[in-house]
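Visitor: Return a 3D structure for these sequence lines:
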Amino acid sequence: MKTALITGASEGIGKAFAQELATRQTNLVLVARSQDKLRTLADELQEQHKIRVEVISQDLILQGACQNLYDRVQDLEIEIDLLINNAGFGDYGAFASRDLQKQLQMIQLNVSALVELTHLFLGQMQSRQQGAIVNVSSMSAFLPIPYMSIYAATKAFVLSFSESLWAENRETGVKILVVCPGPTESNFSEAADFPKVRKRNPSHIPAKEVVEKTLEALNKAEPTIVTGGLGNQVVVNLPRFLPRETVVNLVEKQFKN
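Guide: Here you go, the predicted model:
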């Protein structure tokens, strides 16, 4: 039976990954800051699907956290077949007005932790000539996003980094996929401090749908998937057809409070 490690597994897309993979008889290592939420989810999935679920409470923003997580997995004598780098957060507002420490923590979690965990587990997968890594980016990776400048920049990094790794690993037996969700049902908007008027969006799709589309793309060894329908495909391709200044101005009008 294969094992998946999921960061940010206590809610949203991460929780949906855990639930879907459990139905596919995949053992799980669930990682997030909230021990209680993880334990509740783990107990539920173990009871329903008779799989092994390990819980590791870890704040990946902290120095040495990724190495600690990797060491814990080794101590448990678990081989990770699927790494899902899902943990991340955003922040809404004009850059100069936002808390600098929060912006730096966003870079640490969205970029540095993802890179470190990928490096730690990728080598093992290459030596076994099998395995997969899913990095969760965002459709904002394709566009500069005024009032979410750091978040969009971190997700652009994840997109570029992941697609490069996909090309590097085509002959290693390791699949690399970056998923770029559009608006998804989660607590992302609340955590990012969006204005209330922007939080209620009827176009938000269920996290379960994002997960199902992602696993389909992974099975096909695709490098990238944008979820959420034709409208999102149009948005992410705007920079190909319009001047960058025009694109930034259009996006700024959409995101300005």
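Visitor: Only C-alpha atoms from now on, for both contacts and neighbour counts.
Guide: Will do.
Visitor: Around residue 253, how many other residues sit close by?
Guide: Per other CA atoms under 10 Å, the neighbour tally for residue 253 reads 10.
Visitor: Give me the contact list for the helix or strand hosting it.
Guide: Using DSSP states H and E, residue 253 sits in helix 244-255. Under the contact criterion CA atoms under 8 Å, 6 or more residues apart in numbering, helix 244-255 has outside partners 143, 144, 145, 146, 147, 238, 239.
Visitor: Drop anything exposed from these.
Guide: Among these, the ones that count as buried by 16 or more other CA atoms under 10 Å are 143, 144, 145, 146, 147, 239.
Visitor: here's the other one to compare against:
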Amino acid sequence: MDFAVISGAAAGLGKAFSFELSKLGYNTILIDLPDQGVKDICTDIECKFNRKSLCYEVDLTKIENIVEITNDINKRYNVSILINNVGVGGTKRFNDADVNYLNTIIQLNVMATTIMTKQLFQNLKKQEKSYILNVSSMAAFSPVAFKTVYPASKVFVHYFSRGLCEEYKNSNVFVSVVNPGPMKTNPDVTARINKQGVWGKIGLLSPEKVAEIAIRQLFKGDRLIMLNGNKFNWFVLKVLPIWLRLYLLSKAVRRELKNK
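Guide: Below you'll find the model as predicted:
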């Protein structure tokens, strides 16, 4: 019995991935923080789709926690899909952001993605055909003031994924990266998107739609998944000089701070 492992699965895009894969007939292992409702999601999946769904409630900012749960997964389950969805962002002036805030972004977006992949890679290699999908962001294509560390962390996810894909292109493990634009994944994110005005809403898609497209393209062998609503954004970001896109995006994000 093969399983799909999804991190950050209690809400938003992670939850949407969990339901999409269950709908397609996959058993799932869901990972999120304690007391975020991930157990209820497992129960819901088993009732709706008649698929096995298990969970680990753990803080993925701690490397020892990742090593512990992945060792347990490797001993007990066959993993054919890994979705590194866990991540966090936010909008703050760099001087106002405390060390824990910055460290959480780095640990979840960079460390957790890397170590989860490393720990489960041999498990994935044992299966006939396996997939890794890392969740980056449209923010990976431009620096943005007042977010500083978040876009930088997503550049890491993007380059890490592309490099790993090339390294193992002749193996049974296929690696892809998806770069979603704005998604109203929770009330806080929704409020921040609304404050950004028009720029914040270009390419806006629901988590369910992003998950549906991303999984479909993953299985088709798409190494770089650009969602339909974001292809125009990606083209514009490629064409505009960095100083101009930095100015325009930062101006949109600055509205979040003014409206707080």
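Visitor: for the contacts of helix 244-255 of the first structure, which one is nearest residue 193 of the first structure?
Guide: If you rank the contacts of helix 244-255 of the first structure by distance to residue 193 of the first structure using CA to CA, residue 147 comes first, at 11.2 Å.
Visitor: buried set for the longest helix seen in the second structure?
Guide: Scanning the second structure for the longest helix, with DSSP state H as the assignment, gives helix 149-167. For helix 149-167 of the second structure, the neighbour count (16+ other CA under 10 Å) marks 149-158, 160-162, 165 as buried.
Visitor: Span of stretch 175-191 of the first structure from start to end?
Guide: 31 Å (CA to CA, to the nearest Å).
Visitor: cool, and stretch 80-92 of the first structure?
Guide: Stretch 80-92 of the first structure: ends 34 Å apart by CA to CA.
Visitor: what about the strands in the stretch 101-250 of the first structure?
Guide: All strands of the stretch 101-250 of the first structure, identified by DSSP state E, counting those that start in this stretch, fall at 131-136, 174-180, 224-226.
Visitor: which of those is buried the deepest?
Guide: strand 174-180 (a mean of 26; mean count of other CA atoms under 10 Å).
Visitor: Mind listing residues that contact it?
Guide: 125-126, 129-141, 158-159, 162-163, 165-166, 169, 214, 217-218, 221-227.
Visitor: For residue 199 of the second structure, give its distance to residue 11 of the second structure.
Guide: 24 Å.
Visitor: Mind giving me the packing neighbours of the helix or strand containing residue 73 of the second structure?
Guide: Per DSSP H and E: residue 73 of the second structure is located in helix 63-76. With contacts defined as 3 or more CA pairs under 8 Å, 6 or more residues apart in numbering; DSSP states H and E, the packing partners of helix 63-76 of the second structure are helix 113-126.
Visitor: ok, average deviation of the helix it packs on from the first structure?
Guide: The superposed helix 113-126 of the second structure is, by mean CA distance after the TM-score superposition for the first structure, a mean 1.5 Å from where its aligned residues fall in the first structure.
Visitor: quick one: the residue of the second structure positioned farthest from its centre from residue 233 of the second structure, how far?
Guide: If you look at how far each residue of the second structure sits from its centre, by CA atoms, centre = their mean, the farthest one is residue 258, at 27.9 Å. Distance, residue 258 of the second structure to residue 233 of the second structure, using CA to CA: 24 Å.
Visitor: Between helix 113-126 and the helix holding residue 73 of the second structure, find me the angle.
Guide: Here the directions of helix 63-76 of the second structure and helix 113-126 differ by 10 degrees (axes from the mean of the first three to the mean of the last three CA atoms, to 10 degrees).
Visitor: Tell me the buried residues in helix 63-76 of the second structure?
Guide: Result for helix 63-76 of the second structure [16+ other CA under 10 Å]: buried residues 66, 67, 69, 70, 73, 74.
Visitor: what do you get for stretch 95-104 of the second structure?
Guide: Quick answer for stretch 95-104 of the second structure (16+ other CA under 10 Å): 102, 104.
Visitor: Could you give the separation of it from the chain centroid?
Guide: Its chain's average C-alpha position is 20 Å from that of stretch 95-104 of the second structure, according to CA atoms, centre = their mean, to the nearest Å.
Visitor: Run through the neighbouring helices and strands of whichever strand or helix holds residue 22 of the second structure.
Guide: For residue 22 of the second structure, the enclosing helix or strand under DSSP H and E is helix 12-23. When contacts are defined as 3+ CA pairs under 8 Å, 6+ apart, helix 12-23 of the second structure packs onto strand 2-7, strand 27-32, helix 38-49, helix 207-220.
Visitor: with the first structure superposed, average distance for the second one?
Guide: Between strand 27-32 of the second structure and its aligned partner residues in the first structure, the average distance after superposition works out to 0.5 Å, using mean CA distance after the TM-score superposition for the first structure.
Visitor: With the third one instead?
Guide: If you overlay the two and look at helix 38-49 of the second structure, the average distance to its match in the first structure is 1.1 Å (mean CA distance after the TM-score superposition for the first structure).
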